[in-house]
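Next comes the sequence, and after it the predicted model I'd like to discuss.
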Amino acid sequence: MPPSIYEGLTQLGAAAPQPTSPEEAVLERVPNPHPGERYVVRFTAPEFTSLCPITGQPDFAHLVIDYVPDAWLVESKSLKLYLTAFRNHGAFHEACTVGIGRRLVEELAPHWLRIGGYWYPRGGMPIDVFYQSGEPPAGVWIPPQEVAPYRGRG
């Protein structure tokens, strides 16, 4: 029997403690079962949290990650644990959003990746941060992220 593509995963199906920092977090990947196809994978994290590096106050965001895989897919439990590692991590919105995008590009080498960080306001001003690794591949349907901008009470 040939080896499973899931051999070597250390977090899926096992107890996995929350990483203490994004740098410590292990992002795991599995082979793309459709390497010849161009398609989009989307992850949405509507309850992302991190800390302000100056005040230590919590910051909240709705993250949308879209990517067109090449040889690798990110294993979703490892992604959840990686994102959870930001809960006690102090960094500005831009550092979190762009850092997550760059780390995924480094680990997966996708054809294309984008991340939208839709941050909830603190101090009366929401900050939205967007990053993408380049031009989207031709011929791939990439749906809009459609996260409504913050409107306040009105």
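The structure has been received and is ready for your questions.

switch to C-alpha atoms for all contacts and neighbour counts from now on
OK.

If you count residues, where's the longest helix of the chain?
If you go by DSSP state H, the chain has its longest helix at helix 93-108.

Show residues contacting that helix.
The contact list for helix 93-108 (CA atoms under 8 Å, 6 or more residues apart in numbering) reads 27, 29, 65, 69-74, 113-117, 119, 127, 129-133.

For that helix, buried residues please.
Across helix 93-108, burial judged by 16 or more other CA atoms under 10 Å covers 93, 94, 96, 97, 98, 100, 101, 102, 104, 105, 108.

other SSEs contacting the helix or strand just after it?
For helix 93-108, the succeeding helix or strand toward the C-terminus, using DSSP states H and E, is strand 112-119. Counting contacts by 3 or more CA pairs under 8 Å, 6 or more residues apart in numbering; DSSP states H and E, strand 112-119 packs against strand 58-68, helix 93-108, strand 128-132.

between the first one and strand 112-119, how big is the angle?
Here the directions of strand 58-68 and strand 112-119 differ by 160 degrees (axes from the mean of the first three to the mean of the last three CA atoms, to 10 degrees).

take a look at this one as well, against the first:
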Amino acid sequence: MTDKNIYENLTQLGAATELPQDPDQAVLEKVPNPQAGTKYMVRFVAPEFTSLCPITGQPDFAHLVIDYVPKDFLVESKSLKLFLGAFRNHGAFHEDCTVSIGKRLVGLLDPEWLRIGGYWYPRGGIPIDVFYQTGPAPEGVWIPDQGVPPYRGRG
């Protein structure tokens, strides 16, 4: 498999791409996994994730950690960045944002395993942490702790 074959269908990488106005409009892209058949974990961290409260329109902020063990595909990171950025003007509760991101990635990639931790900063004095996982972590893969401590003034 050549690099051209792996990357030839990408539409956003290397091109000027506007931030989608809504997560449903965002195009998530995948590439064939050049290490398919090898069990390893991929981590994406988005420490400045933002969305809006669907009731008040006030901004919500989170530190997201996405871990997955790929099978045949990898998510293309620029498309993931644009997808996550599309939540900036999207109104949804913390739980919905976190779980929707996880499910969208599972639907795109069909990974061996995926988990997402949404570590939300307090609103009304209460931090909300949301966790979604597709099942038990696979054996034989190093799965480190997500490294985000419980809220104690995270900033």
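Perfect, thanks for sending it. Every value quoted in this text rests on a predicted model; they were computed, and no experiment measured them.

Fetch the TM-score of the aligned pair.
The TM-score (TM-score structural alignment, normalised by the length of the first structure) is 0.96; 153 aligned residues with a CA RMSD of 1.3 Å.

picking up where we left off before, are any of the contacts of helix 93-108 of the first structure buried, and if so which?
27, 29, 65, 69-74, 113-117, 119, 129, 131-133.

Please identify which of the helices and strands packed on strand 112-119 of the first structure is closest to residue 2 of the first structure.
helix 93-108 (23.7 Å; CA to CA).

what's the burial count for the aligned residue in the first structure for residue 31 of the second structure?
Under the alignment (TM-score structural alignment), residue 31 of the second structure pairs with residue 30 of the first structure. Residues near residue 30 of the first structure, counting by other CA atoms under 10 Å, number 16.

Does residue 30 of the first structure lie in a helix or a strand, and which?
strand 29-31.

Mean distance between the helix or strand just after that strand and the second structure after superposition?
Sequence-wise, the next helix or strand downstream of strand 29-31 of the first structure (DSSP H and E) is strand 41-51. When the second structure is superposed, strand 41-51 of the first structure averages 0.1 Å from its matched positions, counting by mean CA distance after the TM-score superposition for the first structure.

And strand 41-51 of the first structure, what does it pack against?
Going by 3+ CA pairs under 8 Å, 6+ apart, strand 41-51 of the first structure lies up against strand 58-68, helix 76-84.

of all these, which lies closest to residue 12 of the first structure?
helix 76-84 (6.3 Å).

Identify all contacting residues around that closest one.
11, 12, 18, 19, 22, 25, 26, 27, 28, 48, 49.

Buried residues, that helix. List them.
78, 79, 81, 82, 83, 84.

Distance of the fifth one relative to residue 40 of the first structure?
Distance check for residue 83 of the first structure against residue 40 of the first structure: by CA to CA, to the nearest Å, it reads 20 Å.

How about the last one?
Going from residue 84 of the first structure to residue 40 of the first structure by CA to CA gives 23 Å.

And the first one, by the same measure?
Separation of residue 78 of the first structure from residue 40 of the first structure (CA to CA) stands at 19 Å.
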